[in-house]
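**Student:** the following block contains a protein sequence and its predicted model.
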Amino acid sequence: MTSVEAAAGIAAQKTAEKERFWPYGWWKIMDFRIGIIPLPAFLILSGIIYYHVCAGKVPGEITMIIALLAVFGFTCAEIGKRTPVLKNIGAAAIFATFIPSALTYYHIIPVEVVKVTTDFTKQSQFLYLFIACIIVGSIFGMDRQVLIKGFFKIFVPLAVGSVAAAIVGTLVGMLVGKTAYETFFFLVVPIMAGGVGEGAIPLSIGYSEILGLPQGEMFATVLPPVMLGSLTAILLSGTLNYIGKRYPHLTGEGRLQPGVENEISSAAAAPTTGPIDPATVAAGGLIAICLYLMGTLSHKLFGLPAPVAMLFIAVLFKLSNAISPRLQEGGTVVYKFFQTAVTYPLLFAVGVSMTPWDKLMAAFTLPNLVTIFATVATLMGTGFLVGRRIGMYPIEAAIVNACHSGQGGTGDVAILTAANRMVLMPFAQIATRIGGALTVTCTLIVLAKFIA
C-alpha cells in the first residue's frame, strides 16, 4: 500500500468516525445553543422547571433562580433575534423585557414563577450588581484620553437635546389637543426624569406637595410616560444600530470620538504576562463590588446617588492609575461576562417584577404616543447633530441621549443592549442619573413658582 493510499484510508476512517452519532453527532447537538444554553441543558432545565410548577412550588434557591431566569430570558431574546425586521431594531431586548411583562399581567406565566422571580429581584437587587460590573469594567477598558474628553463633551449634546426635547415635545402636545401645562409637566418631564426610582417617585412626591394631590395619584400619572418613553428609546436605538451598519462612518461602534481606540491605554506601556487567570478576574469583580459599596456609603453620607458616586470613584481610580493594567483587564473580562450571560435574564426579571403592563398600556393614546415619540426623537436627533458638530460619533451621542429618556438603570440596560453598545454604560449613567436629577430639581422649582 502506498503512502497516498494509507493517508486516504486514514482520512476515510476519520470521516466515518465523525459521521457516527456518538460522540460526534451528540457534540453537534450540545454545541447548538438557545442564547448561551446548550440545547440538551435547555430541555432538561425546562423540564425541571415544569415539574416544580406542576408541584405547586418553585424553590427560591439561587441555582433554581439562575436556571429559571436563563431559560425564560434567553428564550424571549431568541424569539426577538429571529423576528423579521424587528430583529434589526433591538427586538431581543424589547421581547426579553416587555413580553414577560404582558405574560405576567395576563397570568400566562405561572404564579409560582412570578413570585419567586419578583422576590429574588427585589430582595437581591442584582440589577445594581450588573450595573456596577458593567460600569467599572467599561471604564477600566477605556482609553484615558477618551474618558477625560468624553466626560466633558457628553454634557453638551445632553444639555442641548434636553432643552430642544422639552420645547418640541410641549409644542407637539399642544398641537394634538393637550395644554402646555399638562404636556410639559406630565408627559415631557417624566420622560427625562431618570426612570422610576430616581425619577417618577421623587417627581410624584414633589408634585403631590406642590399641588396638594395624593402622591399615589401623581405617581400613576407620571409612570406611563416613563415606560413608553423608554420603549421608544429602545426602538430608536436599535434603529440607529442598524443605520450604523449601513453607514459605518456615523458610528464608532461604542467609541464616542474618532481617532482613539476603546482599549486599556496603559496596556502597551505595562503589558500583562500571559492570559488572565481566574483569580485576576475574580479580583476585578470584587473591585467593582468595592466601588459600588463605596458609592452606597457616599449616598448615606452625602446624598449622592450610589451609581453616580461609584461612577466618579471608578473614573478617579482610572485616571490616577490606581488600578494596575492586569486588574483592569480582569475587570473588563467581568464586564464581558455580565454583558453576555446576565443581560437577558436580568431583562426578563425586570419585565416580570418591575414593568407593569397595565401602566404601559395606559399611555397608548394617539396624542400621548405622538408627543412622547416627538420628545424622544428630538432628544436623540439633537444629540446626533450636536455630537457630530463637536467631533463625536453622532450615533453614539444620540444613544447616550436616548438613555436620558430611559426607565432608569433597567432602561439603560435595554437601550444599550438594543443598540449593541453596552460599553457606553458610564455615559448612559450620566445621562440617566445626573440628567434626571437636574430635570426633576429644575422642574419642581419651576412648578412651585408657577403655582405661587
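**Tutor:** Structure received.
**Student:** C-alpha only now, for contacts and for neighbours.
**Tutor:** OK.
**Student:** which residues does stretch 301-308 contact?
**Tutor:** The list of residues contacting stretch 301-308 from outside it, by C-alpha atoms under 8 Å, 6 or more residues apart in numbering, reads 131-132, 292, 294-299, 429-430, 433-434.
**Student:** sorry, wrong one. I was asking about stretch 258-266.
**Tutor:** Contacts with stretch 258-266, where a contact means C-alpha under 8 Å, 6+ apart, come from 140-144, 146, 252, 254-255, 325, 328-329, 391-393.
**Student:** do the same with stretch 313-320
**Tutor:** Judged by C-alpha under 8 Å, 6+ apart, the contacts made with stretch 313-320 from elsewhere in the structure are 136, 139-140, 144, 147, 291, 295, 323.
**Student:** in the stretch 251-400 of the chain, which spans are helices?
**Tutor:** For the stretch 251-400 of the chain, helices defined by DSSP state H, counting those that start in this stretch occupy the ranges 278-302, 306-319, 325-341, 343-354, 357-362, 366-389, 394-403.
**Student:** out of those helices, flag the one nearest I37.
**Tutor:** Ranking those by their distance to I37 (criterion: C-alpha to C-alpha) puts helix 325-341 first, at 9.6 Å.
**Student:** packing partners of that closest one?
**Tutor:** With contacts defined as 3 or more C-alpha pairs under 8 Å, 6 or more residues apart in numbering; DSSP states H and E, helix 325-341 has these neighbours: helix 126-140, helix 278-302.
**Student:** in it, which residues are buried?
**Tutor:** By neighbour count with 16 or more other C-alpha atoms under 10 Å, helix 325-341 contains the buried residues 325-336, 338-339.
**Student:** before we move on, what about stretch 155-170?
**Tutor:** Of the residues in stretch 155-170, those scored as buried under the neighbour-count criterion (16+ other C-alpha under 10 Å) are 155-159, 161-162, 164-166, 168-170.
**Student:** and here's the other structure:
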Amino acid sequence: MDLDIGIVPLPVFVTLAALIAVLTATDHITGELAVVIGIMTVFAFALAEIGKRLPLVRSIGGAAIFVTIVPSYLAYQGLIPGAAVKAIGGFFSDTKVLSLFIAFVIVGSILSMDRSVLIRGFAKIFVPLLAGSVVALAVGTAVGTATGLGLKHTVFFVVVPIMAGGVGEGAIPLTIGYASIVSVTQGELLARVLPAVFVGNLTAILLAGLLSYLGRGRPDLTGNGRLDAGAGPDLLDAAEEPGRGAAVSVQQVAAAGVTAVTLYLAGVLAHSLLDWPAPVVMLALAVLLKLLHGVTPRLQQGSRFVYEFCLAAMAFPMLFTFSATQTPWETLVKGFSPAPLVTCAATVCAMAGTGFVVSRWVKLHPIEGALVTGTHSGMGGAGDIAILTAADRMRLMPFAQIATRIGGGITVTLALVAAHSVGL
C-alpha cells in the first residue's frame, strides 16, 4: 500500500483497473461521477508512470507529454473503450470542470508565492525576460514566415504558445480565449498549439544542459545557482515564505478554494459584460490581491495546498480527458512538421541567448539569467523542473516560477488582446 501508481496505492490501482474493465465488459459504464473519476484515474496515472520511466523521455517531462498526447492517439485508434470516452467526454463538457481546475491552478499559484520574491524577483529578471521575449517574438516570427507558416499562424500558434507558461496554465487558457474569437472548437485549437509547447520545452532543456556545461568551463559566467552578480546577499537568501511547512487546516484550504472560485466568477462576469477573457481577468485580480497585501499567511498556506493538490491529483486526469475527448489526433500530428520545429528551436534559442547577453547589463550572472529567461518557454512547473534539473540549478525555481507564471500570464493576456484586435 506504500507503493503508488501516481497518487494511488498499487493494490487500490489494480483493483480499480479491474473494476473498470469489468464494468466495460458488462456494459455498465455510465456518466456517474465515481465511474468517471475511476476511468480518468486509471488511464491518466498509468500513462504518467510510463512516461516517467522511459529513457530520455523521462528527462524532458515525459509524464506530462505522455498524458497530453497518447490519449488522443488511443482514442483515435479505438483503444480506449467508446463507452469510457463518451462518459468522460460528457462529464467534461457538461460540468465545465476544466474551468474550475484552471481557476484553482492560476489563483493558487499566484496567491501562494512569497510576496517579496514576486515583487523583487520580477524586478530583477524583468529586463532580460522582456528583452528575451521581444527578440524571441521577432526571430520566431521571421523564421516561421520565411518557412511558409504565415505571419498570424506563426505568432499565435507557434511563438505565443511557447511563451504561454505550459499546458494547464498557458495553452488551455490561451485556446479558451482563441475559441471565443473564431468558430473553431477549443480541442482543435489546442491540438494546433501543443506541438510548439512540447518542442519549445525540449529545446529549453537541451540549452540548459549546454549552459551548465559552459559554466563548468567558464566559471566567470555563472553563480552556480546565485542570480545576483554582486557581492551582497542573493535575493533568495533573504526571501521568506510565511508558514512553509506548517500544518494546514481544512478551513484554510476551503477559504483559498472559495477565493479562487470568486475570482473566477469575476472573470466570467467581465467576459459576459465586457468581452474580456475570463482567465486573464482572473489572473490580473489574483496578482492585484497579492500586491495589495490582500493575502494573509493563512490564505497563502491554503492557496499553496490547493495549488499543490491540483497539480498532484487533478492535472493528469484533466490532461488525459482533454486529450482523449477534445484533441483530434490528425491535427496534432500536423504540428510536428519541419517548419514548426525549426521555428520553435529558433524562438527558444533567441530567448535564452538574449537573456544571456542582457543579464550582463543588469549585473546578473549570464548563465543564470539565460536559464531563468529560458524557463519562460518551459512547459509549466514540470518544464521548469526539467530545465533547471538539466542545468543543476534548482535553486532558481522561484525565479523560474515568476518567469513561467507571471511571464506566461502576461503573454496570454497580450496575445488574446491582439487576437481580438486583428483576428486569427
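**Tutor:** Arrived safely. Since we're looking at a predicted model, the values are computed, not measured.
**Student:** please state their TM-score.
**Tutor:** The TM-score (TM-score structural alignment, normalised by the length of structure 2) is 0.76; 390 aligned residues with a C-alpha RMSD of 4.0 Å.
**Student:** before we move on, back to that, of all the helices and strands packed on helix 325-341 of structure 1, which one is nearest Y105 of structure 1?
**Tutor:** Across these, Y105 of structure 1 has its closest neighbour in helix 126-140 (21.8 Å, C-alpha to C-alpha).
**Student:** which residues in structure 2 does that closest one match up with?
**Tutor:** Following TM-score structural alignment, the partner segment of helix 126-140 of structure 1 in structure 2 covers residues 97-111.
**Student:** so what touches that stretch?
**Tutor:** Residues outside stretch 97-111 of structure 2 that contact it (C-alpha under 8 Å, 6+ apart) are 92, 168-169, 173, 256-257, 260-261, 263-264, 279, 282-283, 286-287, 290, 295, 299-300, 303-304, 306-307, 310-311, 314, 318, 405.
**Student:** filter those residues to the buried ones?
**Tutor:** For those, a burial check counting by 16+ other C-alpha under 10 Å picks out 92, 168-169, 173, 256-257, 260-261, 263-264, 279, 282-283, 286-287, 290, 295, 299-300, 303-304, 306-307, 310-311, 314, 318, 405.
**Student:** of the contacts of stretch 301-308 of structure 1 - the most surrounded one?
**Tutor:** For the contacts of stretch 301-308 of structure 1, neighbours were counted using other C-alpha atoms under 10 Å, and A132 has the most, 29 neighbours in all.
**Student:** now the strands for structure 1?
**Tutor:** 33-34, 37-38 (DSSP state E).
**Student:** quick one: average offset of the first one versus structure 2, please.
**Tutor:** Yep, that's strand 33-34 of structure 1 we're talking about. For strand 33-34 of structure 1, the mean distance to aligned residues of structure 2 following superposition is 0.8 Å (mean C-alpha distance after the TM-score superposition for structure 1).
**Student:** just checking, what packs against that strand?
**Tutor:** On a contact count with 3+ C-alpha pairs under 8 Å, 6+ apart, strand 33-34 of structure 1 meets helix 62-81.
**Student:** how far does stretch 221-239 of structure 1 sit from the chain's center?
**Tutor:** Here stretch 221-239 of structure 1 shows a centroid-to-chain-centroid distance of 13 Å under the convention C-alpha atoms, centre = their mean, to the nearest Å.
**Student:** before we move on, what about stretch 10-30 of structure 1?
**Tutor:** From the chain centre to the centre of stretch 10-30 of structure 1 is a distance of 41 Å (C-alpha atoms, centre = their mean).
**Student:** what does A75 of structure 2 correspond to in structure 1?
**Tutor:** Using TM-score structural alignment as the criterion, A75 of structure 2 maps onto T104 of structure 1.
**Student:** its match reaches M354, doesn't it?
**Tutor:** No. The criterion here is C-alpha atoms under 8 Å, and T104 of structure 1 misses it with M354 at 10.8 Å.
**Student:** ok, those two, which is more surrounded?
**Tutor:** A direct count of neighbours by other C-alpha under 10 Å for T104 of structure 1 and M354 places T104 higher, at 21 against 17.
**Student:** tell me the contacts of the more buried one?
**Tutor:** Under the contact definition (C-alpha under 8 Å, 6+ apart), the residues listed for T104 of structure 1 are 114, 352.
**Student:** follow-up on the earlier one: out of the helices and strands packed on helix 325-341 of structure 1, nearest to N401 of structure 1?
**Tutor:** Closest to N401 of structure 1 of those, according to C-alpha to C-alpha: helix 126-140, at 17.1 Å.
**Student:** so which bits of that closest one are buried?
**Tutor:** Of the residues in helix 126-140 of structure 1, those buried by neighbour count under the rule 16+ other C-alpha under 10 Å are 127-140.
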